[in-house]
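In: Make a model of this:
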Amino acid sequence: MAITDYKTVFSEYHNGSTSFIHILSQPVATTRDAAINQDDTNKLKVASDKSAKKIDTKLVFYGKHTADKVMQLNQLAYHTKQPVCFIDCQRLVDRYVEETEKHLSKLVAQAETENWILFFDEADTLFSRGSKVKDAHHKYANQEISYIFKRLSQYPGLSILSISEKPTLHIIQHTIDSVITFR
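Out: Purely as a prediction, here's the structure:
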């Protein structure tokens, strides 16, 4: 996916403080609902209510259908009246040990003051190293995964991880609140 897919349903777009952050605000009220089942609609309502009360909530948007993810993110931003911090995980992940954690820590600290919905695009990238620990360079990958969820659990708001790979879902399914499945 790309930021351009998401920019179309928000009337304001700004580059963030780093190359991996984009701020989307002023969601356009759309008339087309994303194709999700009723149970997922209820999960989104619960997540929206928790976000309004500043309770940490972690969702996964699972699937490959970008258009439906775009529409649902727009609806969440519209109903919660919160801007979206779009995080390009391809750029967030750093090849140096602990750099990704430093980036994430700064991001979450800023998000706490801005009251953003955190949207991690292509979040599979964050977890791909954890499933393939082959050498000393990657032996800290599972610690990175633990740190990511520890830090997101401290964020008093809504965090959404967009993933498309089933192995990633299996790695993180016990650390998230709900999975919203898209075609």
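In: hey, let's count contacts and neighbours off CA atoms from now on
Out: OK.
In: Can you report how many residues neighbour F127?
Out: 21 (other C-alpha atoms under 10 Å).
In: Was I right to think it contacts S146?
Out: No. Using C-alpha atoms under 8 Å as the test, F127 is too far from S146 to be in contact (10.1 Å).
In: doesn't T57 make contact with V179?
Out: No. With contact defined as C-alpha under 8 Å, V179 does not reach T57; the gap is 11.4 Å.
In: Those two: who's more crowded?
Out: Just comparing V179 and T57: by other C-alpha under 10 Å the higher neighbour count belongs to T57, 23 against 19.
In: Distance check, the more buried one against K45.
Out: 12 Å (C-alpha to C-alpha, to the nearest Å).
In: Tell me the spacing between C89 and I180.
Out: 19 Å.
In: Which of the three states applies to H22?
Out: Three-state call for H22 (DSSP: H, G, I helix; E, B strand; the rest coil): strand.
In: Here is the second sequence; please produce its structure so I can put it next to the first one:
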Amino acid sequence: MGNTDRIKPAATIAALIKERRTVRVFRNDPVSDELLLELLNVAVWAPNHGLREPWRFILYKGEGRRVFTDAVIGAFTPDEKIKYAETRAEYYMGIPIHLIVILKEDPRQKQWDEDFAAVCCLIQNFQLAAWEQGLGVVWKTNPYLYDPGFRAATGVQPGEKVIGVLHVGYPDKIPPARPRTAAEKLLTVIDCDERR
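Out: Purely as a prediction, here's the structure:
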């Protein structure tokens, strides 16, 4: 069946982490509200300093995807609109769910850094929980996220940062694994134990 096989649940957390793939091509099958909320309620168990829970979400599904699509295309330059508007619109409207993940920005740098890390952990939790349930996700950080028009059209408020858009759906194509650099090649060990 090749790369369109159904996702098979991993036996362990380690296997799940290694087996997850970024999915960019989705089937048209809808994703239920119940499943999406279940995944988000798993994701919010991400570690976060002081239990600040510095996140919120905006979900586009069904005909709401048109609002998201129009906001993205509205951020394009005139040349980009000519070249890409039609194909991008078709692509975005074919993805079952667009989920904007937002960081509520703290003006204190240390807390901002901690909160940014927490939201990234939340996104990884979401991706892993989705994979376990047979869903694919791609985490996008495209330039349109910084466009004031996109922010206004999607309801991103002052003092908020978009950490990413998650495109979510049942995979049509699952890409093969890409190798990772072994940790031992990136690890510096400092051992000052003088008894050695």
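In: so what number do they get for TM-score?
Out: Scored against TM-score structural alignment, normalised by the length of the first structure, the superposed chains reach a TM-score of 0.28; 80 aligned residues with a C-alpha RMSD of 4.9 Å.
In: ok, now which ones touch L104 of the first structure?
Out: Counting by C-alpha atoms under 8 Å, 6 or more residues apart in numbering, L104 of the first structure touches L92, I148, R151.
In: are any of these buried, and which?
Out: Neighbour-count burial (16 or more other C-alpha atoms under 10 Å) is assigned, among the contacts of L104 of the first structure, to L92, I148.
In: What number of residues are in the vicinity of the closest residue to E160 of the second structure other than its chain neighbours?
Out: In space, not counting the residues next to it along the chain, E160 of the second structure is nearest to K104; the distance is 4.8 Å by C-alpha to C-alpha, 6 or more residues apart in numbering. K104 of the second structure has 20 neighbours, counted by other C-alpha under 10 Å.
In: measure K104 of the second structure to V25 of the second structure for me?
Out: From K104 of the second structure to V25 of the second structure the distance is 30 Å (C-alpha to C-alpha).
In: ok, now W112 of the second structure?
Out: 33 Å.
In: Tell me which of the two has more neighbours.
Out: V25 (21 against 16).
In: My read is that that one contacts V168, right?
Out: No. Counting by C-alpha under 8 Å, V168 is not a contact partner of V25 of the second structure; they are 9.7 Å apart.
In: Figure out the helix or strand that D39 of the first structure lives in.
Out: Per DSSP states H and E: D39 of the first structure is located in helix 38-52.
In: Now the element after that helix, going C-ward?
Out: Following helix 38-52 of the first structure toward the C-terminus (DSSP H and E): strand 57-62.
In: elements contacting that following strand?
Out: helix 38-52, helix 141-153, strand 158-163, strand 178-181 (3 or more C-alpha pairs under 8 Å, 6 or more residues apart in numbering; DSSP states H and E).
In: Go through those and name the closest to E99 of the first structure.
Out: In terms of C-alpha to C-alpha, the element of those nearest to E99 of the first structure is helix 141-153, at 9.9 Å.
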